[in-house]
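A.B. asks: test case, fold it:
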Amino acid sequence: MQPLGVNPASVESHRGYVDKFQFNFPLLSDPERTIAGAYNALREDGQRIQRTVYVIGRDGTVRFAQRGTPPVDDIVRAA
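C.D. replies: Model prediction:
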């Protein structure tokens, strides 16, 4: 499983965040909110992001999707 974070912040902002919190996975910059829109992760105003977790199988199918912060065990089980 390869986790990725996606958020509209700049690449430079992400570098600082990764360094500060010692993430061991990449954060992708989505300033136009294209990825967030495609994965239905935008709030009703179309600007703010709703935290959403997806597990996508190697074949490209969505195996798990949940808004908010689901239990890690649920995510791992879906992987």
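A.B. asks: from here on, contacts and neighbour counts on C-alpha atoms
C.D. replies: Will do.
A.B. asks: ok, Thr69 - contacts?
C.D. replies: By C-alpha atoms under 8 Å, 6 or more residues apart in numbering, the contact set of Thr69 is Arg51, Thr52, Val53.
A.B. asks: how near is the nearest residue to Val11 once chain neighbours are set aside to Ala36?
C.D. replies: Leaving aside its sequence neighbours, Val11 sits nearest to Ser29 (C-alpha to C-alpha, 6 or more residues apart in numbering; 5.8 Å). In this structure, Ser29 and Ala36 are 10 Å apart, going by C-alpha to C-alpha, to the nearest Å.
A.B. asks: for comparison, sequence B:
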Amino acid sequence: MYKLVLRLDVGSRAEDFTLKDFNGNAVSLGSLIGRGIVFLTFYRGGFDKESVRYLRALADNHERLKDLGVEVVAVTPELPEKARGTAESLSLPFTVLCDPELTATKQYDVYDPSMEWCWPAGFVIGEDGAVQYVYRGVSPPNTPPVPYLMKKFEQMRSPPEEAAGRAAAR
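C.D. replies: Below is the predicted model:
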């Protein structure tokens, strides 16, 4: 029997990386940690209809995400020109980073060796830098469900006594 060992999972410290956005600006994950919740998502690219559907759902919920103190950072293996096209066509209101060398993709264990690309994935990183939730898909449309993520973010932002009251009511 084989056991899959993942370097970054719930309870791990998020590992820093620096990638460029589609305009060539360097963005480090470490610079975002501590300012709120970070939702780090990996998507296959604008060619993938499930990735587009997923990015649109995140964009549609962006105001609520901001209200909850969530910073969305999307990572794609696509080249900057392709990522720009997707971001502009969908009017994405969040940061889109390009990882054509698959550095962060491999670092976060979402590398698909058969396709030499990334799997869809999502990581919720708390203000303290600890990974609170991980979703790794193996193929589209395996993406973290946005309604579930919204509930997760709401729970993370609720005072502990409110969260305990909701849990007891269930």
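A.B. asks: related to what we said a few turns ago, map the residue nearest to Val11 of structure 1 across to structure 2 for me.
C.D. replies: Counting by TM-score structural alignment, Ser29 of structure 1 corresponds to Cys98 in structure 2.
A.B. asks: what sits against the equivalent of Arg43 of structure 1 over in structure 2?
C.D. replies: Mapped onto structure 2 by TM-score structural alignment, Arg43 of structure 1 lines up with Asp112. Listed by C-alpha under 8 Å, 6+ apart, the contact set of Asp112 of structure 2 reads Cys118, Trp119.
A.B. asks: okay, which residue is most central for structure 2?
C.D. replies: Closest residue to the average C-alpha location of structure 2: Thr41 at 1.9 Å, with C-alpha atoms, centre = their mean.
A.B. asks: what sits in contact with each of Ser29 and Ala36 of structure 1?
C.D. replies: Residues touching both Ser29 of structure 1 and Ala36 (C-alpha under 8 Å, 6+ apart) are Val6, Asn7.
A.B. asks: more neighbours: which of those two?
C.D. replies: Neighbour totals were compared for Ser29 of structure 1 and Ala36, and Ala36 leads with 23 against 18 (other C-alpha atoms under 10 Å).
A.B. asks: number of residues surrounding the residue lying closest to that one once chain neighbours are set aside?
C.D. replies: Using C-alpha to C-alpha, 6+ apart and skipping residues adjacent in sequence, the residue nearest Ala36 of structure 1 is Leu42, 5.9 Å away. As a burial measure, Leu42 of structure 1 scores 19 neighbours (other C-alpha under 10 Å).
A.B. asks: ok, now which ones touch Leu42 of structure 1?
C.D. replies: Leu42 of structure 1 sits in contact with Ala36, Arg48, Ile49, Gln50, where contact means C-alpha under 8 Å, 6+ apart.
A.B. asks: quick one: the helices in structure 2?
C.D. replies: For structure 2, the helices defined by DSSP state H occupy 49-60, 62-67, 80-90, 103-107, 146-157, 160-169.
A.B. asks: and the fifth one, what does it pack against?
C.D. replies: Using 3 or more C-alpha pairs under 8 Å, 6 or more residues apart in numbering; DSSP states H and E as the contact criterion, helix 146-157 of structure 2 has no neighbours among helices and strands.
A.B. asks: in it, which residues are buried?
C.D. replies: Leu149, Met150, Phe153, Glu154, Gln155, Met156, Arg157 (16 or more other C-alpha atoms under 10 Å).
A.B. asks: quick revisit: what about the contacts of Thr69 of structure 1, which are in strands?
C.D. replies: Among these, the members found in strands (DSSP state E) are Thr52, Val53.
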